[in-house]
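**Student:** fold the stuff below for me.
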Amino acid sequence: MTHRIPSALVLVGCLLTLAVGAQAQQASSEDIDRLLQRSGIEHFLDALPQQVGEGLAAAIAEDPDGTALLADSVQSLQESANTTFAPGQLAPVIRQVLERRIDADVAREVLAWLDSPLGTRLTRLENVASSPDYPRQLEAFMRALPNNPPAGERLELLQALDRAANITESGIEVVLHMQLALVVAVVETLPEQQRPTVPELLQSLESERPAIEQMLKQVSLSSLLFTYRDVSDADLQQYIAFLGSPAGKLFQSSLVEGLDLALIQAVRRWGNEVGRTLKAATLRQST
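**Tutor:** Model prediction:
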């Protein structure tokens, strides 16, 4: 069984990620609230259901033969995405990870950065990546880019930011999770003796990792060029330095872990919903 990677899922995977001592005192509930708010993750979660629904619609449009059974159920699946990926479903999972991993000292250091003029400005720019108009604006920016290409030093700096923020690496996992949810849903419609096992599906999807990585690296670089187009090299270097600090690394990895866990749970629920929809569509076709 082969699976084509819809480009819409790759973009969603990229955006998704552009958004994350033994005796140390635990961070207060108020500090965790501020971290969630100041980091922009809440803003991202608000926009996620629509992005997932639009990604599904785009995937169906790209591959009408492979998703024919879903074509008549786009609206109901988008409604289920609104419920499954609602902030109220995902935020508590992320919060639990932050509460477990972030102590008071780390919270203070991270909040000092997020509350700084530069940290506030960068978060505001990153929040724009969750807006409905972002894909259209990004496309227009990339069309005009050949007329004003970035310097090699700028590209190297943005690639360093990609590595520091784990944008491409995290995006790969997001895309694989979403692919697995859709593939498992389709497999559920097959006769039991024809269904591949989950390990077999995972092995098949893992074989696509190099292709996903190649696509995401380019999408990530394009997104970073656009998002930080008005940010100076010096300011980006400060951002990379924060992400590379012990507190920055811990906070970033905690956000990624929390979002990853929340999405794993969500895509499994949504995959079940897609599977039920496919079964119903199969029954309708057979009658």
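**Student:** when you work out contacts or count neighbours from here on, use the C-alpha atoms and nothing else.
**Tutor:** OK.
**Student:** ok, L180 to D46 distance?
**Tutor:** 23 Å (C-alpha to C-alpha, to the nearest Å).
**Student:** out of these two, which sits in the busier spot?
**Tutor:** L180 (21 against 17; other C-alpha atoms under 10 Å).
**Student:** quick one: that one from V187, how far?
**Tutor:** 10 Å.
**Student:** for the residue lying closest to G171 once chain neighbours are set aside, grab the count of nearby residues.
**Tutor:** The spatial neighbour of G171 that comes closest, neighbours along the chain excluded (C-alpha to C-alpha, 6 or more residues apart in numbering), is G13 at 4.6 Å. Neighbourhood size, G13 [other C-alpha under 10 Å]: 29.
**Student:** thought G13 was touching V174?
**Tutor:** Yes. With contact defined as C-alpha atoms under 8 Å, G13 reaches V174; the gap is 5.3 Å.
**Student:** and the helices in the stretch 101-250 of the chain?
**Tutor:** 104-114, 117-128, 134-144, 152-165, 167-187, 198-206, 209-227, 233-244, 246-286 (DSSP state H, counting those that start in this stretch).
**Student:** and this one, please, so the two structures can be compared:
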Amino acid sequence: MTHAPARRAPLHVTLLAALGCLIALAISPPAARAADRDSIRDFLNVTGFDIALDSIAFSAGSAPQMLGVQPDAFGADWTRVSGSVFDTAIMRKMALDILEQTLTQENLDHAVDFYASDLGQRLVEVENASHSESDDSIAQTGGAEILADLSETDRGQARIATLERMMAAIDSAGMSLRAIQEIQVRFLVSAAAAGVIELRMDPEELRAAMKTQEDEMRAALMESSMKSAAFTYKDISDADLIAYAEALETPQMQEVYQLLNAVQYEIMANRFEVLAARMADLHPGQDI
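**Tutor:** Here you go, the predicted model:
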């Protein structure tokens, strides 16, 4: 599904606000039945969201870059510490805990009905393969070549339009950019609190600085997403991609994806906060 420390004093950030709004969205109406934990566990497997959650672990490699240092600067224990923080069992439990309170049985059934179909399972297969690949450069390079070839024909341009339609449906609320910014802010603030770095800006100043770069970040994010999508779905037919886009655009699937996006980003932000605290034992502080 394409589309993640014990919490310190909570930061009142947009990501958490968005999560709260989306959770409210998922729980209303009052009569909606909450899905049980076993059903949610099956749901994660059928939709492939469990593998998407596991892939959050690959994002740990970007932590030193956010601080302006190389991973080896944190010593031989870096792999062990980052691996324990981004442990897949921990992340799956967090997802189950949140979804047990927020995902309705009706929305779960709607998503499972689609992803359990022949088309749905073929899509999950290629998406799981994409999520399981730690080296994103393969998809980025291959996707760029595919998009370049597609742009040369009318049929190819129509496929590009379908991929764009899919990407818009997957992130209809436009959460990705805001979430990435908030993950960075929460990580930097937590790293400063742990003494890993000296932060010369407060959280609001950080957000303001990031806002000045939003246009470039949004364009880069869209370009990267399109390359990944072109590569991931390269063996899926045009007709099946259109059917997927239509399925993603249904109101119930929109609610499911908005919730799952929020859950994935919140888990990622939480894990980066924990990682920041653990990094204090690996490397002396430095200015940023």
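**Student:** TM-score for the pair, please.
**Tutor:** Between these two chains, after superposing, the TM-score reads 0.76 (TM-score structural alignment, normalised by the length of the first structure); 256 aligned residues with a C-alpha RMSD of 3.0 Å.
**Student:** before we move on, back to that, how about CSV for the helices of the stretch 101-250 of the first structure, with distance to E30 of the first structure added?
**Tutor:** Below are the helices of the stretch 101-250 of the first structure laid out as CSV (distance: least, C-alpha to C-alpha, whole Å):
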stretch, distance to E30 of the first structure
helix 104-114, 10
helix 117-128, 19
helix 134-144, 31
helix 152-165, 25
helix 167-187, 28
helix 198-206, 40
helix 209-227, 30
helix 233-244, 22
helix 246-286, 16
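**Student:** winner for burial among the ones you listed?
**Tutor:** Mean neighbours per residue, mean count of other C-alpha atoms under 10 Å, is largest over the helices of the stretch 101-250 of the first structure for helix 167-187, with a mean of 22.
**Student:** quick one: distance of that helix to the chain centre.
**Tutor:** Here the centre of helix 167-187 of the first structure is set off from its chain's centre by 10 Å, with C-alpha atoms, centre = their mean, to the nearest Å.
**Student:** helix 246-286 and that helix, what's the angle between them?
**Tutor:** 20 degrees (axes from the mean of the first three to the mean of the last three C-alpha atoms, to 10 degrees).
**Student:** elements contacting helix 167-187 of the first structure?
**Tutor:** helix 7-18, helix 198-206, helix 209-227, helix 246-286 (3 or more C-alpha pairs under 8 Å, 6 or more residues apart in numbering; DSSP states H and E).
**Student:** neighbouring contacts of that helix?
**Tutor:** 5, 9-10, 12-18, 162, 195-196, 198, 201-202, 205-206, 209, 212-213, 216-217, 220, 256, 260, 263-264, 267-268, 270-276, 278 (C-alpha atoms under 8 Å, 6 or more residues apart in numbering).
**Student:** D50 of the second structure contacts R92, doesn't it?
**Tutor:** Yes. The pair D50 of the second structure / R92 is scored as a contact, 6.9 Å apart, by C-alpha under 8 Å.
**Student:** hang on, the earlier thing: can I get the helices and strands packed on helix 167-187 of the first structure in JSON lines with distance to E153 of the first structure?
**Tutor:** Compiled in JSON lines, those are given as follows (distance: least, C-alpha to C-alpha, whole Å):
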{"stretch": "helix 7-18", "distance to E153 of the first structure": "21"}
{"stretch": "helix 198-206", "distance to E153 of the first structure": "33"}
{"stretch": "helix 209-227", "distance to E153 of the first structure": "12"}
{"stretch": "helix 246-286", "distance to E153 of the first structure": "24"}
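**Student:** among those helices, which comes closest to R38 of the first structure?
**Tutor:** Shortest distance between R38 of the first structure and these, using C-alpha to C-alpha, is found for helix 246-286: 12.4 Å.
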